[in-house]
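[1] Below: sequence and its predicted model.
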Amino acid sequence: MGHIQDRWYKEVPDPERTPKKIRVPTVLHGKGMRYKVRYIDPDGQERSKSYPDKKLKDARAFLAKVETDKLTGDYIDPEAGKTTLREYCDNWLKGQSQDESSQRTMRSKLEKQVYPCLGARSLSTIGAATIRDWLSWMNGKNISESHKSQVFNLLSAVLSAAADEKKIRTNPCKTKGVKKPVPDKRKITPWTEGRLRKMQLALPSRQFVVIPLGSGLGLRQGEILGLSPDDIDRHQMTVHVDRQLAYVGNRPLFKLPKGRKTRTVPISRGLLEVIDDYLEAHPPVTITLPWGKTTGDPVSVRLLIVNDAGGVDPGDAFHRRHWLPTFTRAGLTYVPGNDGMHALRHFYASTLLAQGVTIKELADYLGHTDPGFTLRTYTHLLPSSHEQARRAVDSVFKPRRPEKVVSGPGTA
């Protein structure tokens, strides 16, 4: 049990009434804090906290709370919260994915959107009001709601870890008084086949196969640029999606697909013919790059797509040099947020759903870990089951009369 020391007074034997004791001033009387709460923390270390004169009640309340928190497991070391957010984040990042591009992305978000307001603050001083002020600061910047949501989730993950480690009592991002940024919600509008064909015809010959790979296999940009003809199993008529081409800064490397999730995707005969025709004109080029990180072991892959110099383009360079100019050549207007290479995956998803492929199967083909995410993304593209429901009921209650043709809007 802890105790409270009165630094201004001490008890000594009463010379006139043994064994009674009397209080007498110490040499510290009237100097500094009067009361010092002393206690042993759960790690066996002696701790203390001082209070001024006339604050004995506060000192007793503090000691009672410390002892209660020790019993319930809620004890927080007062010194732990003195670590700055930046210092804690540096340590926290060591326990996250060590993928270089992931680390770079997280550090960039912290440096640009978190540290300017909160980096120098100690953890114990970051409360709900501080988080609201930070959100207000972000609202004054040219930052999309989706990006603000990502940054908020990153900071919340950091503070949840701090709470788990008893650096702070609770995560202020999760209090009722803090409103979490809501990402922009927009329904995906898949390309028409006509738009897809125009883009395919307008792409340079060397990059022509990008369109069928994205729209026919549902590959992400890095997966398209990292695909090899050796990934195609012609016996099983499948494609093994085992790698992507990625960049850390301007340094290219091969690594596992997003989420470190490899997958197998069925390939159609028609698409295989398109790839074979492309290979006749543009044989694969062997590219050797490090695996997993810029200092990783070198891996050689025969790539389908390379640039005119026989090398590889970063994703942003491919977008700038090849993708954007194709819209102009095709006579199309580029729509930001809708016309990136991800539009090819959306086209693939809409095509498969229209043909009755299940959400679970589509999630597997797209490399989504959670089919629920696939459903939330593409639910508005699911074909109506009304006619199937009518046919199912008609199989029990078979209609006897000919079907009537109902005239109305749109009929002639």
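    Alright, I've got the coordinates. Numbering: from 1, shown residues only.
[2] CA only for contacts and neighbour counts going forward, please
    Will do.
[3] And the next helix or strand past the longest helix belonging to the chain?
    Assignment by DSSP state H gives helix 145-164 as the longest helix of the chain. Next helix or strand after helix 145-164 toward the C-terminus (DSSP states H and E): helix 193-202.
[4] what comes up buried for that next one?
    Leu196, Lys198, Met199, Gln200, Ala202 (16 or more other C-alpha atoms under 10 Å).
[5] now the strands for the chain?
    When secondary structure is read from DSSP state E, the chain shows strands at 3-6, 9-13, 21-25, 35-40, 46-51, 232-233, 238-241, 244-248, 251-255, 263-266, 285-290, 298-303.
[6] okay, now the one to match up with it:
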Amino acid sequence: MANKKGHRRFGSVRQRKSGRWQARYIGPDGLVHVAPHTFPGKRDAEQWLSVVEAEIIRGDWMNPELGRVPFSEFGANWIRQRKVSQRTREEHASVWRNHIEPFLGRFRVNEVTPEIIRAWRADLLDKGRSEDRTAKAYRLARSMFATAVDDGRIKRNPCRIKGADQHRTPERPHASVDEVYRLADVVPGRYRFLVLLAAFSGLRWGELIALRRRDIDRKTMIVRVARRVAQLKDGEMSIGPTKSAAGVRTVALPKFLAEDLTHHLAEFAEGGRDGLLFVGKRGGVLRRGNFHRETGWTKTVVKAGLPKGFHFHDLRHTGNQMAAEAGATTRELMQRMGQSSVRAALIYQHATSVRDQQIADELNARVERHRQGASEEDDGPEEGTAGVLAPVG
């Protein structure tokens, strides 16, 4: 806006040698800020200054210098400063290095638009990246830009593609009770209870191998999950916190596991209250590779009557599926699984054939009781005779 002498009250504009116009102003921080680009005409530059002035008046102004940091630098710092486990940091670094930084790293933080995000995601899929990997990359980039919003570097998160954070995961197989016990019967004895506990508790591999004697109460048959073991890329076994805060939990075990637990504690677990519940043949923290070699997993699952591609993690799916079929609510499944969001729990809430049959049987029983009651009323006392209406039970 200009005063009577023709000078602007806020900011200033000047014409460059190129013929284009430049706008600058003094921000709330007392520093001079220049528009990120020049304008074709004087009026265009003045209009831009009017928008900036309005933002300052409303309290919406953002220091443009904060958003001019290269995204390659911002993303690398984000990973380094994030408070996560070492295993998660390695996973983030891998996704960043292979799927995000090569495309988005050449932009400044405030230059990335929804259009650029759409082009980046399409590029990943065109290059043959799986939906799973692409969704992981999108979620990580979205989290980075969310931090940029919180830091006052940008106003809105450019990651706004509906459904891009999700992917269709092929439904994994799960075992029946008979198949679980057949598998437990054919693995080496020291791993029998590991198979049973994985199937009937739904615990993750890393949570299982981190369990200690003191984490299981034999009287109440309750297991306390307080930590997990993660194998890093250099082979180091890192003992740390659970995958999320929701992972710290207690899980009630079925009583029929008591006998196998007692035998396992006596024969295979480390001694002392702090002794590991599961150890390898040579002692120490159980490694997944050693477990697969010692059990001959690929052939063993087939011998137990399970599909060739059945993974140990599918025992967790089995436990969650059984809990859902037993009538667990979404909230109860979340607690049992150690999940902080409902998305994973809802996977097991779809109508299963077992649960669906239970619903049909209950509907059948209700209708039969109703029809039986109606029939008894029709066959009641004739007119003129005394009768007593039986209470509906």
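    Sure thing, it's come through. Nothing here was measured: the structure is a model prediction, and the numbers come from that model.
[7] closest one to Met106 of the first structure among the strands of the first structure?
    Met106 of the first structure lies closest, by C-alpha to C-alpha, to one member of the strands of the first structure: strand 244-248, at 12.8 Å.
[8] residues in the second structure aligned with the closest one?
    On the second structure, the counterpart of strand 244-248 of the first structure by TM-score structural alignment is residues 228-232.
[9] now what about that stretch, what contacts it?
    86-87, 90, 206-211, 237-243, 287 (C-alpha atoms under 8 Å, 6 or more residues apart in numbering).
[10] Grab the most central residue of the first structure for me.
    Gln150 (6.4 Å; C-alpha atoms, centre = their mean).
[11] Give the equivalent position in the second structure for that one.
    For Gln150 of the first structure, the residue aligned by TM-score structural alignment is Lys136.
[12] OK, contacts around that match?
    Neighbours of Lys136 of the second structure in contact, by C-alpha under 8 Å, 6+ apart: Val95, Asp165.
[13] what about 10 Å?
    Going by C-alpha atoms under 10 Å, 6 or more residues apart in numbering, Lys136 of the second structure touches His92, Val95, Trp96, His99, Ser130, Arg142, Ala164, Asp165, Gln166, His167.
[14] tell me the contacts of the first one?
    Spelled out, that is His92 of the second structure. Ala76, Trp78, Ile79, Arg80, Arg82, Val84, Gln86, Lys136, Ala137, Leu140.
[15] Try it again at 7 Å.
    His92 of the second structure sits next to Ile79 when contact means C-alpha atoms under 7 Å, 6 or more residues apart in numbering.
[16] Looking for the alignment partner of it in the first structure.
    By TM-score structural alignment, His92 of the second structure lines up with Met106.
[17] Repeat that for the last one.
    Superposed on the first structure with TM-score structural alignment, His167 of the second structure falls opposite Pro183.
[18] re earlier: with respect to Ile188 of the first structure, which of the strands of the first structure lies nearest?
    strand 263-266 (22.4 Å).
[19] What is the burial count for the equivalent of Asp364 of the first structure over in the second structure?
    In the second structure, Asp364 of the first structure lines up with Gln335, judged by TM-score structural alignment. Close neighbours of Gln335 of the second structure, defined as other C-alpha atoms under 10 Å, add up to 18.
[20] same question, Arg43 of the second structure
    Arg43 of the second structure, neighbours per other C-alpha under 10 Å, totals 12.
[21] just the one 4 residues further on next, same as before
    Gln47 of the second structure is flanked by 13 other residues according to other C-alpha under 10 Å.
[22] Now do the same for it: its match in the first structure.
    Using TM-score structural alignment, Gln47 of the second structure pairs with Ala61 in the first structure.
[23] In contact with Leu344 of the first structure, which residues are there?
    Here Leu344 of the first structure is in contact with Gly214, Ser215, Gly218 (C-alpha under 7 Å, 6+ apart).
[24] give me the number of residues near whatever residue of the second structure lines up with the second one?
    What that stands for is Ser215 of the first structure. With TM-score structural alignment defining the correspondence, Ser215 of the first structure maps onto Ala199 in the second structure. Using other C-alpha under 10 Å, Ala199 of the second structure is surrounded by 27 other residues.
[25] and the gap between Ala199 of the second structure and Val251 of the second structure?
    Note on Ala199 of the second structure: its distance to Val251 of the second structure, by C-alpha to C-alpha, to the nearest Å, is 13 Å.
[26] got it, and Gly206 of the second structure?
    15 Å.
[27] quick revisit: export the buried residues of helix 193-202 of the first structure to a markdown table and append columns for distance to Trp323 of the first structure.
    Putting those into a markdown table (distance: C-alpha to C-alpha, whole Å) gives the following:
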| residue | distance to Trp323 of the first structure |
| --- | --- |
| Leu196 | 13 |
| Lys198 | 13 |
| Met199 | 9 |
| Gln200 | 11 |
| Ala202 | 10 |
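[28] For PyMOL, write a command that selects the buried ones of the contacts of stretch 228-232 of the second structure.
    Entered in PyMOL, the line below selects the buried ones among these, by 16+ other C-alpha under 10 Å:
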select buried, resi 87+206+207+208+209+210+211+238+239+240+241+242+243+287
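[29] Done for today, thanks.
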